[in-house]
Every structure is written in C-alpha cells, then in structure tokens.
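J.: Prediction below, plus the sequence it came from.
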Amino acid sequence: MTKEMGSSSLEDLCFHINTKIANVKKCIQLRDIGEDESCKPMLHKIHYKLHFVHGLLNKMELIIKQQEKLKNLLKEIQKTAERDQEAAQHLLEHIPPYLPKPTKSCITVPAGKQEGQKKAVEPKKAKKPAKQPIVIKEVALITTEEFKSIPAYLKGRITCDQINAVVTQINDAVEGKYKILHQPLKSMSVPVRNLYHRFMEEETKDTKGVFFIVEADIREFTQLKLDKRFHSILSILRHCQRLRELRSSGLVRYIVC
C-alpha cells in the first residue's frame, strides 16, 4: 500500500515539473517571437485589440454599476408605491359617510321651465340666454383643527364624525327644501304644494337672500332625532359659525352662514 502511494506521488511530481518546463519553453518562444520582424504586425494588431477589449470592459463595468444603482432606486420606488397602495386601499375601505358632495359649498339645481313656453312647431326665433342654475348654499364640514379648538364644555363626548354626520343631514334638509321652492307650482303634487306654502309663510324680511331651515324641515327630510345631543351639536355649529339662529313669531330659523 505504501509503495503504491509513493509511486503515485512521484508521478504527480514528475507531471508538475514537466508542466513547469513546458510553460517556460512557451514563454521563451513567445519572447523570441517579439524579435521576429514578420510577427510584429500581428503583435501590434493583437495589442490594439487587447486595448480595445480593455476599454469595452471598462465601459461594461460602468454600465453595470449604473444598472445596480438603478435597480436599488427601483426597489425603493416599489416599496414607496406599495406603501401608497396600502394607504389608498385603507382609505377606500374606510370612507367616512359624511364626505362632502362634488360641489363643496353649494348645490346647483336646474331652473324650471317657463310657464307658457311656446311649442316646438312654432317658427324658431332667436334663442334667449339660458337661465343660470340656482345655487343652494351648504353648511361646511367641521375640520379636525376646528374640532380641537371647540371648548370642552361644548363638545362633551361628541366626536367630530358625529358632528359632520349631522351637518350632512342638515344639508340634505336645505337641499330638499330649496329644490321644492324652485319647482314650478304646476308640477307639484298636493303634499309638495303644502310644503311649498309652509316654506313661503316662514319667510320674513330678515330671511330675504339667505338659506334657512326649521325643525319641521329636519323632520321632513332627514332621520335625525331632535334630542339633547342634536341641540348640543347645533350649539357647536353656531360656535363654529356654520349656523346662526333667527327667532321670531315663536319659530326658530337655522340660517346657513
């Protein structure tokens, strides 16, 4: 067994020495080629190509570094986009019910047709300018900053969401009332016409040009309970200058500021 191992080691040593000798011979041959005039043009071409390849390798190295930087930047952008997507999904799943309608401060209602409008079969005349849509003023929502500034004795345990939910219902009542007021009388049913006449009776010289509702309108157009909490919220809305009260003839009118 020992003889076999010794023989193998000696063969490996001989192979190693022979390889080294062959390499030295190749180096001597290559050195001698440089002295050969017929080989010099070829050596110049090889040198030029090696220089060209070296330049390409340097460019490739720069491009790889730029690509690595771009890859890292894209990863950061992807992480940011994923965070934004998660935040947007959270907002989508938790939309507050009291968000304002498309128009922030008013609602437009198309004006009714003029009574006695001429039929289409009559000769066409120059068209009169279309009537401007009627603007119905709304109560603006309470912001988070405003809510923080409301005195504690007014707020009690009432939350900002509860206040804005009432604001939305009040706006529904204002919209319902003034849509009826701007309808042509001929198009009204009997119950709607009775509402119209009540609205007109509640008008005074002090309500000219303003939008207001009374508690009867809140009962008519909303599901709100006119309880103690509701009146506490009205006090908050007066404090925040969203509503003001006008009392006359035993009736409280809530005017939109």
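T.: Yep, that arrived.

J.: From here on, just use CA atoms for contacts and neighbour counts.
T.: Will do.

J.: doesn't residue 254 fall inside a helix?
T.: No: when the secondary structure is assigned by DSSP: H, G, I helix; E, B strand; the rest coil, residue 254 falls in strand instead of a helix.

J.: Check it against this one:
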Amino acid sequence: MASDLEQLCSYVNEKIGYIKKILSIRNLGQDPALKTTLSKIRDEIITVNELLNQFELEIQYQEQTNDSLKELCVSLEEDFKDVEHLREHVPSHLPPVTVAQSSADKPNLDPKEPVEVEEPVLAKRPPKEQRVIKEMPFITIEEFKGVPAYMKSRLTYCQINDVIKEINKAVVSKYKIIHQSKASMSAAKRNLYQRFINEETKDTKGRFFIVEADIKDFTALKADKRFHVILNILRHCQRLSEVRGGGLTRYVIT
C-alpha cells in the first residue's frame, strides 16, 4: 500500500514538474508555431485534474468505510459488555426442570393426596409474516466511475449515495403505512394511504415506487435541478425506472 502511494505521488510530482517547465515558456505562446506546446499544457492539466478527482473519490470511500467500522466497534463493545454482565450475574441456583407425567406413569400415588393438575399451555399464535420493503442498493465506486462525466458534473460518489439513503427512507415510510392496519391509522395516515392507492397503476402493481410528493413528505430533499440530475444517474445505473401517467412521474425501484 505504501509503495503504491509513493509511486502515485511520484507520478503526480512528475506531472507537476512537466507543467512548471511548460509554463516557464508560456510567453513564447504568441508564436503560432508553439500552439502545440500550449495544447500539451492543457492536456497535462486535464490529466492531473482527473487524477485529483480520483483521489477525492477514494478518500471519501475510505472515510465512509472508516465510519462504518467505528459504528461496528461501538456495537461490538456494547455486546461484549452485555455478555460480561450476564456472565458475572449467573444465578447460583437455577430452578429445577419439572417434567409432566400422566397418571399411568404414577402407579403408587396415594389417593388421599391431592393431585396437582397442570394447566394446559395455550399454543402461541405464529407471528405474522413480515412484509419485506424493497430498498435501492447504493452505487459502487466502479459504477460511479462508469457514469459519463457530462451526466455527473461535479457530483460526488457520496452525494449520490446520500440521496439513495433519503429515497429509501421515503419508500420505507410509504409502504409501512400501506401495510399498516387501517383500524390503527390516524386521519392523516388514512389520507396518505388513499393517495398511495390512487397513484397505483397496472404498471406499478406489486412494485415499489415513490412520487415527488413522497420525497417532500418523508425526507428533507428538494426536488430541484440537482435532484433530477441524480435521478438521471440512478436510471443510468439501473437503480430506478420511471412510469408516467395521470400527470405523475412514478420512480420505481428496480
């Protein structure tokens, strides 16, 4: 890893050295014969700029990974404390396990002694099957690199994944209401539920989708130009598709 970074730094320094040498003769650029030199300057600057962009993406990815590892460490420490607490507080005498026996297994019972009759244990209802809400996977570094430059403009890898996180929040919030029992809904949730049902079409049946109103109701995002640029990138990365109709654009999770 260290040797790779040293080679990379050496490469960048070499490029910067070339640029300094070329800039030292920039005054000669008035000569039409030296236009090729100016063209080389431009190419070298573009190369360095692209390299710095890659550095920035890699640093953001490493920072995100580092944050995730820190959260994992905190969680593991809490689990370890819980286990230690349980280990230190195991009761010295545990209650004995009683085995129910039928009267046929007890031939020597004294008829004068009262017989303890165990109450039947009611079978527990099986838990209701939890409905899985489909969420949009985050894009990878490789996918981000494959997005055309004109499409992503100055957007970063982390900015796009932050929007995915908010979209997933809207999807989960919406479909929790749809899956909720109507009897337990407030008046506001009933109105939302009715809107959700009215927005369904035959093309969205059985699929998970949101509209701009859901973004407004459940997230802090703004449906501005930047937001729609990110939606174009998500369509390019096959994270969502659009279903239009009735004056609405439905963003379907793919």
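T.: Looks like it came in fine. Keep in mind that what you see is a predicted model, and the values were worked out from it rather than measured.

J.: what separates the residue mapped onto residue 160 of structure 2 from structure 1 from residue 139 of structure 1, distance-wise?
T.: When the two structures are superposed using TM-score structural alignment, residue 160 of structure 2 falls opposite residue 163 in structure 1. Shown here: residue 163 of structure 1 relative to residue 139 of structure 1, a distance of 12 Å by C-alpha to C-alpha, to the nearest Å.

J.: Same question for residue 72 of structure 1.
T.: With the distance defined as C-alpha to C-alpha, residue 72 of structure 1 ends up 49 Å from residue 139 of structure 1.

J.: More neighbours: the two, which one.
T.: Set residue 72 of structure 1 next to residue 139 and count neighbours by other C-alpha atoms under 10 Å: residue 139 wins out with 23 against 12.

J.: any idea what the more buried one aligns with in structure 2?
T.: Taking TM-score structural alignment as the alignment basis, one finds that residue 139 of structure 1 is matched in structure 2 by residue 136.

J.: residues contacting that match?
T.: 164, 167, 168, 239, 240, 253, 254 (C-alpha atoms under 8 Å, 6 or more residues apart in numbering).

J.: What is the aligned counterpart of residue 241 of structure 1 in structure 2?
T.: For residue 241 of structure 1, the aligned residue in structure 2 is residue 238 (criterion: TM-score structural alignment).

J.: what about that match, is that helix, strand or coil?
T.: In terms of secondary structure, residue 238 of structure 2 is coil; the call rests on three-state DSSP.

J.: Does it touch residue 252 like I think?
T.: No: taking C-alpha atoms under 8 Å as the contact criterion, residue 238 of structure 2 and residue 252 are not neighbours in contact, 10.5 Å apart.

J.: So between those two, which is more surrounded?
T.: Neighbours per residue (other C-alpha under 10 Å) separate residue 238 of structure 2 from residue 252, with residue 252 holding more: 20 against 13.

J.: what residue of structure 1 takes the place of that one?
T.: So residue 252 of structure 2 corresponds to residue 255, using TM-score structural alignment.

J.: Surely that match and residue 208 touch.
T.: No: counting by C-alpha under 8 Å, residue 255 of structure 1 sits too far from residue 208 to count as a contact (11.0 Å).

J.: Cool, thanks, signing off.
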